[in-house]
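Please work out how this folds:
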Amino acid sequence: MDPYDTEGDESERPLLRRGQDDKVERAPACCSARYNLAFLSCYGFFVAYALRVNLSVAMVDMLNATHHASPNQSSSVCPAHPSPARPKHNHTASVYDWDSETQGWILGSFFYGYILTQVPGGYLASRYGAKWLMGLGILGTVVFTMLTPAAADLGPGYLIAVRVLEGVGEGMTFPAMYAMWSAWAPPMERSRLLTISYTGAQLGTVIALPLSAEICFYLDWTYVFYLFGAVGMVWFVLWAVLVHNKPSTHPYISEKEKLYITNSLKNELSTTVSHIPWRSILTSRPLWAIVVAHFSYNWTFYTLLTLLPTYMSDILGFSIQQNGLLSALPYIGCAIMAILGGQLADYLRETRQYRTVCVRKAFSIIGMIGPAVFLVATGYTGCNYTLAITFLTISSALGGLSASGFNINHLDIAPSYAGILLGITNTFATIPGMVGPVIARSLTKNNTIEEWQTVFYISAGINVVGAAFYTLFGRGTVQPWAVPRSYTEGLLVDSQ
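Here you go, the predicted structure:
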């Protein structure tokens, strides 16, 4: 047993020096700077994910009509669900003769840039502040998104380069935001604030998928990139004006809220990040527990994100263009459960009847094994469309609970280095986005229900393994290498 592991003391002292924190009076949530930050960052992640997924819809209109089937044709396993015919508007945007391999490279190129900046993003945010790293990361993604039509005209190589650069910019956003929350989120409000913040990712997916299809129909595919880019520009202006790195530098925060945040965090944050304990970080079992859980959860998430439209079209007979709401339902469920789960998780921790580690593990188990069960069940619904959509929605909704589990745990074990830790775990968690859909597509060449059952079993199995590993090795207290040395020594004396 690690002598620095003080998990056993958490029931009596779930936060470091709980007695001092008890004296801090909570500042109201309404109109507070920390909740303003939560909603602005939610808007930011909405933009980030809208820009990430809109190409998959626009691609349909970017291709020469001879390269994909007519909307009236159906090769689905189940009877098709035709929508009322609508006259096709005259479009002046260019179309391209890209084969399926080229399309695959274009759609997957984002992740090759995204994986490069995870760890550097966390490191730079810890050293130089998260505000501008987050802001400029999304601004870069916005700019390159608006250049997408011009790049496509120049050739697929240019479009791939633009998508890689979008990934580079967006790869810094999650680590930067974790670094920002390390200074802004009081320990007992972490689940609430972070789930509000990261629900933007789900909303971006929910809204961008059907809305991109409508923009393509009524205008043309180029406007998908121009309009979402404009929404991103508005976000950047608000972010630049209203957001500050720390409560101590915020000019409009109330003194009561500033004291509440800084006093609740003063015993958890290292006084300096000039020296980063890389060896301790990379050999930390609690960190690797999060890595495995994050990788496992994302395998299912990215498989569904990229292949759900395919499953609905090829098996169930639905088209994402015709039924945008049906494709969005799983993400709506995930967003709702993430927010509700955040409220419940912090309530359970505030009552002090449950240790932080118990809450994180319970939410991770439900948020990973629950989706696995309903994902497997989906494969046995046959052509019962209602039941299939219901099971897929329940699966994704339960997955939203993991946002209050392993997903926030970085801030529990090392708030000073949360951005770096998120960069490390998200690097591994990006790999499923690169290989998971490729493997799933190679297993479903004939688009039979049996092949899709295999895909669902693989995703479910990986989820269960991740949940089990995190349950064994996850922790809920600040690790000794993440706090000032003088205080760590005091903690060891106290716990002996």
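
C-alpha only now, for contacts and for neighbours.
Fine.

which of the residues in stretch 96-108 are buried?
Tyr96, Trp98, Gln103, Ile106, Leu107, Gly108 (16 or more other Cα atoms under 10 Å).

Here is the second sequence; please produce its structure so I can put it next to the first one:
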Amino acid sequence: MKRFLVAGMCAVIKFLLYCTRINMSIAMIAMVRRRENTTNCSSNDNQLYDTSIPTYNWDEMTQQTVLSAFYIGYIITPIPGGWFSCCIGGKKALGLVLLCECILTALVPIATEVSINLLIAVRVLDGAVQGVAFSAIYVLLGKWTVHEERSIMVSIIYNGVTLSTIVSSHLSGWLCTAYELGGWPVSFYTYSVFGLVGLVVWTTLVYETPNTDPFITKKELELFMSSEERTNVTYSSVPWKAIFTSSAVWAIVIGYVAFDAAWYFSITEIPIFISSILGFDAKSTGILTSIPAIARLPVVLLSAACADFIIRRNILSILNTRKLCVIIDLGVAAVCFFIISQVGESLVAFIVLISITFCALGFNPPGLNTNSLDISPKYAGIIVGIATTFSSIGAFIVPVILGKLTENNNTFKQWSFIFIINAGILLFGMMFFLKFAKGEEQDWSKEGTEQEQEQKETTYLIKSE
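Just a heads-up that it's a prediction; the model follows:
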């Protein structure tokens, strides 16, 4: 079942990329020794630090600048990255992304020691590299998915993100406090080595299309031939105007903006919240951060299986299935964020509510994230690139707002405002998607179908012979 191997390897790529992203948030706790404005800090906190490992006197605004710098680069590359991935292929694009990510991750400790500005520059480049990844993945998915399995395929990939939250939270927390190994710098070197190993496996096992995979079975190849998917597509004439003026595309874009603002806030800022407001060290923060991700892990696959079952049995249309998932995804998360803004200073209440939030966001893959393949399997990579670009703006702005709110006043009351802002963004994204989303392939995506189908059939006949 090579299509599931491809999805699994894409999940590995996302796992590795997100591990490096989450590691920055966990490492930040060890990089900055200050414990002002915390309520649960142990009197022995200062003993947790080894003076031989560098720490920095960064205020809240500086910390948020370092974290948000990633999204400056992340805004720039998704659209050109989608086009680039279409031209050279998703496999090569993702391989280049992972290679560059390994290099940049290893440079973080060196850049930090030189200057804060160099660290910010590395973070911007890191974001620019990772901005290509999702677009490249959807270029591959457009060639390796069949209609009835889109939800589960996308969910397998997004579970790589969930697993990264669990693994990186624990591993980064342990590495950052393992002073005998070198403390927080060694966490970045560790993930860089993991990435290089993943790159070797990726280049060995993954092929661009079913037709070019020498190990695919004839039965599985026939499955792609009998589906509506087109595995041989030319990208010399992308209908940019039609894509940018499509209400179906903008429904996805606005949905992405809402989801990513909440999701990136959760994986980037929640460790900081647990540390600075609830008062835990890096190791404990890593453990607490993993709890919501563990709760989310089965939800992602179960929601996808249910969505595909509903579509396969014609219980609901494709569009209504996607809308139901988005209501649970964005709607429930919005309610939880609002409640957190009122009672989140309690550790138990916070962990319970943020876990429910993560579970609700687990309905995103079979809902919002699969919809680009519904409306255009041919240009899904480009659509996701557009959506990622716009959603990164929100992911960049939220940390900046948080930094302004908590500068010299890092209290729960200030954090509560950002939870309310996120709740409002989620509700707006949900309503916009429900109004404008579509569930069928759009006319501008079907142009050139006959010619491409003839090319695909010719390729299949040659391979069969």
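
Export the buried residues of stretch 96-108 of the first structure to JSON lines and append columns for secondary structure and distance to Asn384 of the first structure.
Formatted as JSON lines, these follow (DSSP: H, G, I helix; E, B strand; the rest coil; distance: Cα to Cα, whole Å):
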{"residue": "Tyr96", "secondary structure": "strand", "distance to Asn384 of the first structure": "37"}
{"residue": "Trp98", "secondary structure": "coil", "distance to Asn384 of the first structure": "35"}
{"residue": "Gln103", "secondary structure": "helix", "distance to Asn384 of the first structure": "32"}
{"residue": "Ile106", "secondary structure": "helix", "distance to Asn384 of the first structure": "34"}
{"residue": "Leu107", "secondary structure": "helix", "distance to Asn384 of the first structure": "31"}
{"residue": "Gly108", "secondary structure": "helix", "distance to Asn384 of the first structure": "32"}
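
Could you point out which of those residues is nearest to Arg279 of the first structure?
Nearest to Arg279 of the first structure among the buried residues of stretch 96-108 of the first structure, counting by Cα to Cα, is Gly108 at 32.6 Å.

Counterpart of that closest one over in the second structure?
Gly108 of the first structure maps onto Ser68 of the second structure when the alignment is built from TM-score structural alignment.

repeat for Thr145 of the first structure
So, by TM-score structural alignment, Thr145 of the first structure is matched to Thr105.

for Arg349 of the first structure, same thing?
Using TM-score structural alignment, the equivalent of Arg349 of the first structure in the second structure is Ile311.

could you measure the match of Thr145 of the first structure against Ala349 of the second structure, distance?
35 Å (Cα to Cα, to the nearest Å).

Distance-wise, check Tyr256 of the second structure relative to Leu361 of the second structure.
According to Cα to Cα, Tyr256 of the second structure and Leu361 of the second structure sit 12 Å apart.

Could you do Ile252 of the second structure as well?
15 Å.

Look at these two and report which has more neighbours.
Between Ile252 of the second structure and Leu361, Ile252 has the larger neighbour count (other Cα atoms under 10 Å), namely 28 against 24.

list the contacts for the corresponding residue of the first structure for that one?
Aligned against the first structure by TM-score structural alignment, Ile252 of the second structure finds its counterpart in Ile290. By Cα atoms under 8 Å, 6 or more residues apart in numbering, Ile290 of the first structure lies in contact with Phe406, Asn407, Asn409, His410, Thr425, Tyr470, Gly474.

And for Gly232 of the first structure?
By Cα under 8 Å, 6+ apart, Gly232 of the first structure lies in contact with Gly44, Val47, Ile138, Leu139, Val142.

what about the second one, neighbour count?
Val47 of the first structure: 29 surrounding residues under other Cα under 10 Å.

Now name the helix or strand holding Ser76 of the first structure.
Secondary structure assignment for Ser76 of the first structure, by DSSP states H and E: no helix or strand.
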